[in-house]
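Peer 1: Let's see this in three dimensions:
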Amino acid sequence: MATDFTPHAYQKRAAKFIVRRKRCMLALSPGLGKTSSTLLAEAVLRKHGHVRKTLVIAPLRPAQMVWAQEARKWKQFEHLKITLLHGPKKAERLREEADIYVVNVEGLQWLIKEAGDTCPFDMIVLDESTLLKSPSSKRAKALRPWARQVEYFVELTGTPTPHSLEDLFGQIYLLDGGESLGKYITHFRSRYFRPVSQRGHVVYKWGLLPGADELIYERISHLCLRMSAEEYLDLPDILYHDVTVRLTSKVMKQYKSLEREMFAELDEGLTGESATQLLAMSAASARQQCHQFTGGAVYHEEDKSQWHVVHDEKEKALVELLESLQGAPVLVAIQFRHELPRVKAAIKKVTGIDPPAIVGGQKLDLDQLQGDWNCGRHPALIVHPASLSHGANLQGAGIGVIWYSLSDNFEHYEQLNRRLHRQGRKEPVHIWHLIAENTVDKAIRAASAEGGEKDSQQSRLLSALLKYRDSVLSI
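Peer 2: Have a look, this model is predicted:
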């Protein structure tokens, strides 16, 4: 049942920013209500006749789960007809009258081809603008003509620079056509960055020039409103718990063989001219095998759809942890396909219930599942962070997240943790990491704890791997 929407002061500020600036980015932490703030602005613009049709471009799960659900929650927005342009009837739905049309980012090129060169919308909302951060991507190029035609173009994101400040160029270009940061990314790089890793004329990595970050932020300050949840919300604390998992000596012997291969590749990368790039290229395979191994299985080299189990120590640790929680609901995050059946079995062993899973390729009624979770009907929910890092509201239930395997994508790591750590919670959020002792898990955990958006995820991880290697070899 819909209730009255009483916006917080920071939500009013965000809505006013959209109405006044017309073309802007809201860089708001998860939990600050980007969706409701945008709906509020859209309602004001609709009331005064500035907007009749709005297009929302979003990742698939937010497109399916968030926008219509958020509108139904509030009396001020429940009258809006929101149409999802996805599935076999999407062309038919496009021809129907609606207030807000929602398309997943994968369907954007289809939509533009179907609707034609003239944009039929008055307002475009790009929900999670980092998906179009690459100015050379086909989707970004396809959207540019429509972006220029509409008066209101709004970008929403929680992390506008997941890898580096380079990520801002493409997003800002869609807003102002290059007025703030230039029309060409090559000029943008030469003005604000310097090569830190290159081979010949090919630059693999750029680093900021001294003081360039302040200059960039100043150039885009009129376009961007940035707000942190810690500044505006009285959020409960996040409590982190590292659960050590000890592998047997026999298993460790197998693991160390893989780890030596990883160290050898790291050393080989360090001998070249461009250490960071070579490390990134060479360490991935061996590191991924080590990462898979700590989760309990490794894929076959000849057939990546097959795997063989090497240990069950994390499953045992998961069972013990779940038993200690005595039925308190938790999210359980996995990284690899081979973990899903074993994690399901471990959870069922404790709860007696086959847990649902939100992972790639699973067909679920996500709206219903989210509602059931927030009502406390599931003692555990298995998720892959890439499938649920953006756009789900899960703070109604669950005391925390258990990372069965650690994620080396630190944006996904933070976003998933914030699915629970957001407005509406009254209790602390617990984050458990199952860490296989004396393994690569230690390095990944160290990198995830560092924070800092200026450093790329790759650099953080490689730095942690090198520190871990040095600690092992010094013993």
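Peer 1: For the rest of this, base every contact and every neighbour count on C-alpha atoms.
Peer 2: OK.
Peer 1: So residue 344 sits against residue 351, correct?
Peer 2: No - using CA atoms under 8 Å, residue 344 makes no contact with residue 351, being 10.4 Å away.
Peer 1: where exactly do the helices run in the stretch 1-150 of the chain?
Peer 2: Remark: helices assigned in the stretch 1-150 of the chain by DSSP state H, counting those that start in this stretch are 9-21, 34-47, 60-65, 67-73, 90-95, 108-115, 138-149.
Peer 1: out of those helices, nearest to residue 316?
Peer 2: Residue 316 lies closest to helix 60-65 among the helices of the stretch 1-150 of the chain, at 31.7 Å (CA to CA).
Peer 1: now the closest one, how far from the centre of its chain.
Peer 2: From the chain centre to the centre of helix 60-65 is a distance of 13 Å (CA atoms, centre = their mean, to the nearest Å).
Peer 1: again with stretch 262-281
Peer 2: Distance, centroid of stretch 262-281 to centroid of chain: 28 Å (CA atoms, centre = their mean).
Peer 1: Residue 292 and residue 411, how far apart?
Peer 2: Distance of residue 292 to residue 411, computed by CA to CA, to the nearest Å: 20 Å.
Peer 1: all strands of the stretch 301-450 of the chain, in order?
Peer 2: 307-309, 330-333, 357-358, 380-383, 400-403, 429-436 (DSSP state E, counting those that start in this stretch).
Peer 1: could you dump those to CSV with mean neighbour count and distance to residue 172?
Peer 2: Formatted as CSV, those follow (neighbours: other CA atoms under 10 Å; distance: least, CA to CA, whole Å):
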stretch, mean neighbour count, distance to residue 172
strand 307-309, 13, 43
strand 330-333, 26, 33
strand 357-358, 20, 32
strand 380-383, 23, 32
strand 400-403, 26, 34
strand 429-436, 21, 34
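Peer 1: one more to put side by side:
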Amino acid sequence: MTVVSTIPAPPALPVWMQAIENTLKPFQKQVRDFIRTRHASAVWMTMGSGKTLVTLSALSYLREPGHILVVAPRNIAVDTWPEELFDWDIPLQVTSFNITPPGMVGKNGRRSKGQRNLKPAEFKTLVDNIGTDKPGLYTVGSDRFTDLVQRIIYAGEPRVRPVGCARDDGVIDLDAVRDAFSEIEDRYAALCLDRVEAAPEAERGAVDDQYSEIKAALGQARLVKLKPGTASGGAPTVVFAHRDPKKAKRLRAEQVRHDLADVITAVTGHPFRVAVIVAKPDYRQWPFPTVIIDEAQGFKNPQSLRWKAMIAVRPHIRRLIELSGTPTPEGAHEIWPQIFLLDQGDTFGTSYTDHLATWFTPEQVVQNQVTRWQISRWNETQLHQAISHLAISAENTELHLMGFGPPITHRVPLSADLMNAYQAFARDALLSVLLTGLTELRERAYDQSMAATADMFAVTAAEDDARRRAQCSGLDKSETEGAVSEARQRAIGATGDTAVARAAYDAVTLDDASAHYIEAVNGGVLRNKLLQFAAGAVYIDLDKGADGYAKATSLTSRPTLQLHSAKFDKVIDICDQHFATGGDGSVLIAYRFDFEKTILIDRLRRAGYLGARAYNGMPDTKKAWNRGEIPVMLVHPASAGHGLNLQFGGHTLIWTTLPDSNEHYGQTPARLNRLGQTKPVVVHTILTENTIDMAMPGALSDKQASQERLMQATRSEFKSSIAGAIAAVNRAHRQ
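Peer 2: Next comes the predicted model:
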């Protein structure tokens, strides 16, 4: 008798997983496997290649325990990921740290008609409840990620009880105080206002500043625990914690603690005392073992707060996935911060400075500081090979988009008087920048001379004393260094030779400032001012009480001097021609400066486009655009450059002022050129003649080459096998 061994069939996939499996193309499945086999991976896929769905498919097979966090540009966080889960019926609870859930019930018991940004108190409550919520997917905008990390690591002790469970002994607990915290803040603010009004008129300004600082400190404080009442009958104590020792000290003031205790007692109906401690960070409280960074190029700056926050919690992340379509929009030097997040320095080392020195050579040096780096083609090739174990790049070879029609450039002239004014403005702005640089150089020379002539024995003694006091007070490393630095500066100021320092200050001339600062500021303050002039207005410094303030803020929140309307007139002409000739769809306008938005909305509405509005980041606005309910919509590339599907609303884009970012320049038109677009996208660019505007297109095109080389080099080694697999599928389909 022959015994036949049978291998049990693998369990059937859930319906939603099988639907995704049937949809994924061969190259997408191989990218998914790349993610599944690594605890840290970078996926670089072109637009329309399905980065989100591929990642969700990988996670559905991995079934990692615990919460999942998606960090992404705001639009992707609040719209793309929730929409993808909904479209594929993925049974995973999704929560946004940016906006309210649809149909949220307010305190009045009514459901909200639309979604809105979370209020600070709602954000705090949401974060505090993470530990008691069932595992799910959370999304947070990149701009709010640092706040999220800070809120978690300074959370203090765990909650007294699970959410929704009342204590059975009838004693009020910390959660009851926490639930009433927003009312406590309001009541305390009202109390502060009463104190200011009661102060003598001559002192009101100082008293107002004092209470403003206290209110700000209270808003950033945490309720961490509730100490029980004493055996002698003393009231229980509410303990606040603040991560800033100086702000904690303000809240520790006897009068402040007394006032807070009275307010809390009035709100809760129970007597309380108040204590304040300095909060210590606890990174072990990080609740997200799986983190996805969508559009990871947003973490390309190692000096940014969001990058530092991610590094702080990185040891407590088990699986990190980076997604991007443009990993290095400004050049290959941007890759180190993203790779360091993945392997914490295994590939390129732990020093960004050493990495740059190893792979790059200085291209521009200003004041002994390298401001621009370049890389040889050989080094760039080696760099790409070094990250092949972490990064995979793929493109959808079957994606057929409508593409772009011939670009249209409009050159608007300035009158002779305006052109003379522009040239004079350029000279004056340059002089202003140089004078600013002169002041900075002089202050630096003064500080260096003071340090060189100071009594170093006294300075060292002051530093040692400050370090000893800090250690006795239990300050952490950063706080200790801050206290030591302050003590050092005081000692230098007390013992340095001010006469010598003043002579060094006066010795610095405008020629020194020109030599050291001109190159650095051409891409900064000066250049920005000239772009403002070309756009039609410039921001000005004007106090609220000054004459002309009301006129300068009639259309803008920031004082603005309007100079010409050449670009605004051209926008109206383009819109009129578009709709007069029966142009299909609405018109999208991309602006750079906030005054362009507000002035254009006013001009458009006066021209008859009453439905013109600015994109506010809400899913409801995107849906209204795609339904054709918004004839003209204004967007800023920084808020509408990623994850925004606008292809159903129109196919016409107008650039009023081009951005500096190659990433924004490429991503914004791609909001219209997506699957579902039925017409070639037409891009209008408005440039002001004989101004800095004219140099913008060339500067952006120079940034394209490095980006494309990186994408090509990291195309998966299975590129030929992908083509073969697709051909096989096509043959089977034809048969």
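Peer 1: With mean neighbour count and distance to residue 188 of the first structure as new columns, can the helices of the stretch 1-150 of the first structure be given to me in TSV?
Peer 2: Below are the helices of the stretch 1-150 of the first structure laid out as TSV (neighbours: other CA under 10 Å; distance: least, CA to CA, whole Å):
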stretch	mean neighbour count	distance to residue 188 of the first structure
helix 9-21	18	24
helix 34-47	20	29
helix 60-65	21	31
helix 67-73	18	35
helix 90-95	14	38
helix 108-115	15	27
helix 138-149	17	18
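Peer 1: Now which residue in the second structure aligns to residue 293 of the first structure?
Peer 2: Here residue 293 of the first structure is matched to residue 533 in the second structure, going by TM-score structural alignment.
Peer 1: Tell me, how many residues neighbour its match?
Peer 2: Residue 533 of the second structure has 25 neighbours, counted by other CA atoms under 10 Å.
Peer 1: My guess is it contacts residue 422. True?
Peer 2: Yes - the criterion here is CA under 8 Å, and residue 533 of the second structure meets it with residue 422 at 7.1 Å.
Peer 1: now residue 129 of the second structure: how far from residue 361 of the second structure?
Peer 2: As judged by CA to CA, residue 129 of the second structure and residue 361 of the second structure stand 49 Å apart.
Peer 1: err, residue 728 of the second structure, not the other one
Peer 2: For residue 728 of the second structure relative to residue 361 of the second structure (CA to CA), the value is 47 Å.
Peer 1: same thing with residue 30 of the second structure?
Peer 2: 36 Å.
Peer 1: Repeat that for residue 196 of the second structure.
Peer 2: For residue 196 of the second structure relative to residue 361 of the second structure (CA to CA), the value is 59 Å.
Peer 1: Would you confirm that residue 535 of the second structure contacts residue 567?
Peer 2: Yes - with contact defined as CA under 8 Å, residue 535 of the second structure reaches residue 567; the gap is 6.6 Å.
Peer 1: intersection of neighbour lists for the two?
Peer 2: 656, 688 (CA atoms under 8 Å, 6 or more residues apart in numbering).
Peer 1: Tell me which of those two has more neighbours.
Peer 2: Shown here are residue 535 of the second structure and residue 567; by other CA under 10 Å, residue 535 has more neighbours (28 against 23).
Peer 1: residue contacts, that one?
Peer 2: Counted by CA under 8 Å, 6+ apart, residue 535 of the second structure has contacts 567, 596, 656, 657, 688.
Peer 1: Give me the subset of those lying in helices.
Peer 2: 567, 596 (DSSP state H).
Peer 1: Can you match the contacts of residue 535 of the second structure up with the first structure and say which hold?
Peer 2: Here is what carries over to the first structure from the contacts of residue 535 of the second structure, by both residues aligned by TM-score structural alignment, their matches' CA atoms under 8 Å: 567, 596, 656, 657.
Peer 1: Tell me the counterpart of the last one in the first structure.
Peer 2: Same thing as residue 657 of the second structure. Aligned partner of residue 657 of the second structure by TM-score structural alignment: residue 405.
Peer 1: just the second one next, same as before
Peer 2: Residue correspondence, TM-score structural alignment: residue 596 of the second structure in this structure matches residue 339 in the first structure.
Peer 1: I'd like the distance between the residue nearest to its match when sequence neighbours are not counted and residue 381 of the first structure.
Peer 2: Excluding the flanking residues, the one nearest residue 339 of the first structure by CA to CA, 6 or more residues apart in numbering is residue 295, at 6.9 Å. Per CA to CA, residue 295 of the first structure is found 18 Å from residue 381 of the first structure.
Peer 1: Same question for residue 429 of the first structure.
Peer 2: From residue 429 of the first structure to residue 381 of the first structure the distance is 16 Å (CA to CA).
Peer 1: same check, this time on residue 276 of the first structure
Peer 2: Distance of residue 276 of the first structure to residue 381 of the first structure, computed by CA to CA: 37 Å.
Peer 1: go on, residue 40 of the first structure?
Peer 2: 32 Å.
Peer 1: can you check residue 185 of the first structure too?
Peer 2: In terms of CA to CA, residue 185 of the first structure sits 42 Å off from residue 381 of the first structure.
Peer 1: Just give me the match in the second structure for residue 193 of the first structure.
Peer 2: For residue 193 of the first structure, the residue aligned by TM-score structural alignment is residue 360.
Peer 1: Determine the number of other residues adjacent to its match.
Peer 2: Residue 360 of the second structure: 18 neighbours (other CA under 10 Å).
Peer 1: what's around the closest residue to it other than its chain neighbours, how many residues?
Peer 2: Setting aside the residues directly before and after it, residue 360 of the second structure is nearest to residue 375 in space (CA to CA, 6+ apart), at 4.6 Å. Counted with other CA under 10 Å, the neighbours of residue 375 of the second structure add up to 20.
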